[in-house]
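Asks: Provide a 3D model corresponding to the input given below.
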Amino acid sequence: MSAFCVFGMTETLARKAAERAWQKHLESLTKEVRACLTPADEAEWIKVKTEYHLSKGKTIQLSAPFDAPQFAQDFIKLARATGRTSRLEVMRRAPLLDKNGAPRISKATKRQMIGWVPQ
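Replies: Now for the predicted structure:
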């Protein structure tokens, strides 16, 4: 039995990632530079980073596993209707292949690796 999931990015998840990136960015700045920053600077930086994550950031699993792909398609319709999303895609559990099409073998278990692949 296969499992199907929806992978993609939503605006709320992109914003959370941007806020975490802002905290790391603040830590890298000197005290003097941090003192000069305004809340408007922070809001603008987070807005730009949110747009970046929506357009190019790594997609993440948005749904729980479904038994059939039509349930994942229903989830995609619902997600698009409720908020801003990007790159929503149904993925299924399947054996992973290398660039030549040969199965990838785990070095630890010596078995074929299973992962999420596009449907």
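
Asks: From here on, just use CA atoms for contacts and neighbour counts.
Replies: Noted.

Asks: tell me the SS of the residue with the largest distance to the centre of the chain?
Replies: Each residue of the chain has a distance to the centre, and by CA atoms, centre = their mean the biggest one is for residue 32: 34.3 Å. Taken by DSSP: H, G, I helix; E, B strand; the rest coil, the conformation at residue 32 corresponds to helix.

Asks: for it, what are its contacts?
Replies: Under the criterion of CA atoms under 8 Å, 6 or more residues apart in numbering, residue 32 has no neighbours.

Asks: quick one: it from residue 23, how far?
Replies: 16 Å (CA to CA, to the nearest Å).

Asks: next SSE after the biggest strand by length in the chain?
Replies: Across the chain, the longest stretch assigned as strand under DSSP state E is strand 85-95. Following strand 85-95 in sequence order, the next helix or strand is strand 114-118 (DSSP states H and E).

Asks: To compare with the earlier structure, here is another sequence to fold:
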Amino acid sequence: MSTFRVYGMTECKALQLARASTPPKPGESVSEYEERVLERFNVIMESKRKVPLSAPFDAPQYAKQFIEIAKRSGRARDLRIMFPKKVQVMKRNKPVTQTVWQEYTQ
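Replies: Take a look at the predicted model:
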């Protein structure tokens, strides 16, 4: 059984990442902090970065429903359904199995 996830970026996730990567400075006012968070938020939304947005789904139709809800809830970009795939790669001249996330196409 495959596991499917939605990757991309939404306003909600970008704001969460912006707050996590922008610690408040000593003596900084709330409005100054919020302004810095907003600047970081805009950088994240304009970047190409994609992150997992959903919990794992058993079937792609549930991931499609998640995408529909995410699009209605605010700005979103690059929403894609992905699934894990095992591939063989060479590390230190030895074959190893590695999991990569590949886009699901119907």
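
Asks: related to what we said a few turns ago, so the longest strand of structure 1 aligns onto which residues of structure 2?
Replies: Aligned by TM-score structural alignment, strand 85-95 of structure 1 falls on residues 76-86 of structure 2.

Asks: what's next to the matching stretch, contact-wise?
Replies: 2-11, 50, 60, 63-64, 67, 70, 97-105.

Asks: Of those, grab the buried ones for ChimeraX.
Replies: This is the ChimeraX syntax for the buried subset of the contacts of stretch 76-86 of structure 2, where burial follows 16 or more other CA atoms under 10 Å:
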select :4,5,6,7,8,9,10,11,50,60,63,64,67,70
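
Asks: burial count for the equivalent of residue 56 of structure 1 over in structure 2?
Replies: Under the alignment (TM-score structural alignment), residue 56 of structure 1 pairs with residue 47 in structure 2. By the criterion of other CA atoms under 10 Å, residue 47 of structure 2 has 10 neighbours.

Asks: show me where structure 2 has strands.
Replies: 5-10, 51-52, 76-91, 94-103.

Asks: closest to residue 31 of structure 2 out of the ones you listed?
Replies: strand 5-10 (23.3 Å; CA to CA).

Asks: ok, residues contacting the closest one?
Replies: 45, 49-57, 63, 66-67, 70, 74-83.

Asks: change it to 6 Å
Replies: Outside strand 5-10 of structure 2, the residues within contact range by CA atoms under 6 Å, 6 or more residues apart in numbering are 50-54, 56, 75-82.

Asks: Out of those residues, give me the one that has the most neighbours.
Replies: Result: residue 81 is most packed of the contacts of strand 5-10 of structure 2 (other CA under 10 Å), 24 neighbours.

Asks: how much space between that residue and residue 9 of structure 2?
Replies: 12 Å.

Asks: nearest residue to residue 67 of structure 1 other than its sequence neighbours?
Replies: residue 3 (5.6 Å; CA to CA, 6 or more residues apart in numbering).

Asks: how much space is there between the one you found and residue 71 of structure 1?
Replies: 11 Å.

Asks: any shared contact partners between those two?
Replies: By CA under 6 Å, 6+ apart, no residue touches both residue 3 of structure 1 and residue 71.

Asks: can you pull the contacts of residue 14 of structure 1?
Replies: 50, 53.

Asks: what do we get in structure 2 for it?
Replies: Checking TM-score structural alignment: residue 14 of structure 1 goes with residue 14.
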